[in-house]
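Student: Okay, here's the prediction I keep looking at, along with the sequence it came from:
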Amino acid sequence: MFSRKTRLSVCIASIVTALSVAGCGSTVAGSSIPAELDVRKLDVGSYSTTPLDMRYTYQNDLSGGLKLAVMRLSDNVVTGMDIDPRFKYSTGSVPFVDAAKATTVLADVTKPVLERNKMMFGFASGSVDKEPDKSGKKVDGQSFTTVAVMQFPDEAIAKQAATEIEDADFAVAADKNEKIALPGYPDAHTHWRPGVATIGSVMAKGSYVISLYLSHTTPDLAALKDLAEKSYAAQVPRLDALEPLTAEEVLFLENDPDGMLRRTFNPNAMGLPDPGKQGSYTMQGFLHQVANTAHWKQTLTDVGLDRFSLSYAGSFSTSMLFRTRDADAARRLASTILDGVYPGVADAPAALPDAKCGEGKSTDDIERKRFRCVVTYREYTATVEADQLRDAHQRAAAQYALLANSQ
């Protein structure tokens, strides 16, 4: 079966982490419109309120292009809930652009196969049906899904790669594994080990290869086959709608196609693409980055979220921006973002309309800042975080001014 030696990395309990205090630039003179405050008067400290694209220019190259390709792919890879609503919790995701990283999800023996067939990039996502314990470890009676999607140079190579991945994985325990067929997907290469409650399957779809590693509570072959077919049924249509990229197209992907990153608080103007740290996603891409998939899918569907971005500024800090249906939806989203992770009462910056701040639970996690503040501007909801409340207020003010200056 596919390797389980490395568990998919677990995201934090609510959303990703916070922004650093290091800033640059100064407040850019902006203009207010009727019914809006004058952002020139806000206390933004030394933080810049200039849109990112006026401070940073992305230089297209292969490294950045592959990372953008991975983020594009993540917007089209299923979560466990897409397969079956009972898989409500994420075990994390793994973006990869080389065979070595891919084998943190696939079996080690597949590495030569991926290299020989020139795998371009891929993305894997895992889910479970019972919430992991506080340390992120599995609990008794837990079933899981792991779906990995990889792109290869063309359809013929993808088909060959799928066959070789299965052959290499099956051969690890050829005397114990048993090949099986999926009636709905005759092109899929599938096997299991009788008496073990897992199943592995791999199938080419155009220039893509889908790899599945799934489990059931008991070694029930019928249930495992059904779960595999549900996984393909959920994933295949998404790839049908996603045109594969040529090597040249990878080089010319846009870094900020919807103008989200230019509006996201990024004081150091660090704009290089980096999955999970610096990028723009659809709601699907966001859901791969949170632990409670069910909660966030419902929350974001209710507010009509269509785009999410996050930016980093060093020191394990991150800021986030959500684009919702309208201003009312943005305010509703803002009212939920502090729940759970930042439940403590903290003063909000008085000058910002509808701003909220919360204090987090004490933790040894260096990526969890003490305070989070949330601001809204029109259809946007944004978060900033800091270890000092005044710093969090200045960041919140800078983020609000940035949104006003980006219109």
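Tutor: That came in fine, so what should we check first?

Student: CA atoms for contacts and neighbours, from now on please.
Tutor: Fine.

Student: hang on, residue 230 in a helix?
Tutor: Yes. Residue 230: assigned to a helix according to DSSP: H, G, I helix; E, B strand; the rest coil.

Student: Can you give me the neighbour number for the closest residue to it other than its chain neighbours?
Tutor: Excluding the flanking residues, the one nearest residue 230 by Cα to Cα, 6 or more residues apart in numbering is residue 83, at 5.7 Å. Look at residue 83: counted by other Cα atoms under 10 Å, it has 20 neighbours.

Student: what separates residue 259 from residue 323, distance-wise?
Tutor: 11 Å (Cα to Cα, to the nearest Å).

Student: Ok, residue 301 next?
Tutor: 12 Å.

Student: next, the one to line up against it:
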Amino acid sequence: MRRPGPAVLRRVCATLVVGVVSTAVAGCGSVVAGEAVRAEPDLSGLDVGNYPTEPVEFGAAEDNEAARYREGQRLGDFVALPFEADPGYVDRIVGTGGPVVLDRRDMQALVVNDTFDEVAADLVAGWVHTWSTEGDPGSVQQLSIAVLMFPDAATAESVAVGLERDDFTFNADNRPVQLSKYPQGKAHWRPGNASLGSWTAHDRYVVFVKYDDRSGRADLPAMVQRTESLLDIQMPLLDEFEPTPPEQLNEIALDPDGVLALTLPKSPQTIAMFGPPDAFRGRGAVYALTGITNLDFLDTGQVTGIALGESVVVRSETLRGAEALYENFRPGTNDSGGSRVIEAPKGIDGKAECFSRQVAAYENPSSFCVLRTGRYFAQVEGGQIQDLHQKTSAQYALLLHG
């Protein structure tokens, strides 16, 4: 597996589908013994081009790095998003790290010292992201959070102390700060700078939080409050997470819910640029979804799985949940960039609409289709209309295996 870099998937696609099962009955109320047989879908009216219509079996991680990366994805579902603590954080900042953390490179500029890999040598996996308030980049408030997982609580405590010590000594002007609600936390700031960094051990985890007010107006009590409010959300989430046992890590399933198999597969070139495909059950997927400022869609959509491949597939527990996802994500409800309706492909059983984004809202013109079929919602990105229709039709065909 090529090691994924810090780049974030910039395009979003999501798809939903439900398998069709037929049961055999005979006569008036008589039942034929045997297992139900899946009805073969009729794809004769679909133009799928050269895109695959059969699911790919992902199996288990092929090496330790792939296993750690997958464990980082699992952890991502339990890492708080800043807008959960304060709805004012509406903009996801790219290029600041991760989201999966395997070593210092994935923390990027959030870690200023060069001892991270030495101090955190026993790192299993981590997850990191940064969000900001809306406005001019030079005056916004930024809030970053990283959760790093270690083999045990003793190691995590040692790492938290070591990383804070090295952050603290990196600049002689730094001063220690006490987090009253989290006395185990190690925090510091530099007087005159509206920035606060902290490392807090919690069981086998180390939680890093950095608050940065680019306007320079925040005082120390405000920065402490911001940090503690995010920790208030984060700590209970970690108590819910169940790490993969060490002896089972290298056998970790890459697609445990079977949703990733239903996405259009990423090309090797895309994997090299943006990282391998992802499988989530909740908030972890938000790192790659645009326009999300709360987690309401997880409840209203009754989401049971989210997969990010060349498309994004979201599975709902119910048909009603899938319909809610469709209405929430189709343009007109949350597409601030604007879009216009274009022709949709034929032969899709369910709902399917396609749109072209306004060039002014994006660096390059782009088109996409959204569809709902059964318990699945999907969005597929494409360039030329024919190619977009073929990809969307292939995505629909894949979903029929769900």
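Tutor: Structure received. None of these values were measured; they are calculated from a predicted model.

Student: Show me what the residue nearest to residue 230 of structure 1 lines up with in structure 2.
Tutor: Taking TM-score structural alignment for the superposition, residue 83 of structure 1 sits opposite residue 85 in structure 2.

Student: Could you do residue 148 of structure 1 as well?
Tutor: Checking TM-score structural alignment: residue 148 of structure 1 goes with residue 146.

Student: picking up where we left off before, distance check, the residue nearest to residue 230 of structure 1 against residue 197 of structure 1.
Tutor: Note on residue 83 of structure 1: its distance to residue 197 of structure 1, by Cα to Cα, is 18 Å.

Student: How about residue 342 of structure 1?
Tutor: Applying Cα to Cα, the value for residue 342 of structure 1 to residue 197 of structure 1 is 39 Å.

Student: These two - which one has more neighbours?
Tutor: Ranked by neighbour count (other Cα under 10 Å), residue 342 of structure 1 and residue 197 place residue 342 first, with 21 against 18.

Student: Pull the number of nearby residues for residue 110 of structure 1.
Tutor: By the measure other Cα under 10 Å, the count of residues near residue 110 of structure 1 is 23.

Student: so what's the corresponding residue of structure 2 for it up against?
Tutor: When structure 2 is aligned by TM-score structural alignment, residue 110 of structure 1 is paired with residue 115. If a contact means Cα atoms under 8 Å, 6 or more residues apart in numbering, then residue 115 of structure 2 has 163, 166 as its contacts.

Student: any chance you could map the helices in the stretch 151-300 of structure 1?
Tutor: Using DSSP state H, counting those that start in this stretch, the helices of the stretch 151-300 of structure 1 run over residues 155-171, 221-240, 247-251, 283-287, 293-302.

Student: now the stretch 1-150 of structure 2
Tutor: 64-76, 82-85, 116-119.

Student: Tell me which of those sits most buried.
Tutor: Mean neighbour count, computed with mean count of other Cα atoms under 10 Å, is highest for helix 64-76 among the helices of the stretch 1-150 of structure 2, reaching a mean of 23.

Student: same for that one, what does it pack against?
Tutor: Applying 3 or more Cα pairs under 8 Å, 6 or more residues apart in numbering; DSSP states H and E, we find helix 64-76 of structure 2 packed against strand 100-101, strand 125-133, strand 278-280.

Student: Show me what the last one is packed against.
Tutor: The reference is to strand 278-280 of structure 2. Strand 278-280 of structure 2 packs on helix 64-76, strand 303-308, going by 3+ Cα pairs under 8 Å, 6+ apart.

Student: Tell me roughly how far the shortest one lies from structure 1 on average.
Tutor: After superposition onto structure 1, the average distance of strand 303-308 of structure 2 to its aligned residues comes to 1.7 Å, using mean Cα distance after the TM-score superposition for structure 1.

Student: any idea how far residue 253 of structure 2 is from residue 305 of structure 2?
Tutor: Counting by Cα to Cα, the gap from residue 305 of structure 2 to residue 253 of structure 2 is 14 Å.

Student: So if I had to pick from these two, which one is more boxed in?
Tutor: The residue with more neighbours, out of residue 305 of structure 2 and residue 253, is residue 305; 23 against 18, by other Cα under 10 Å.

Student: Grab the nearest non-local neighbour of that one.
Tutor: Nearest non-adjacent residue to residue 305 of structure 2 (Cα to Cα, 6+ apart): residue 281, at 4.5 Å.
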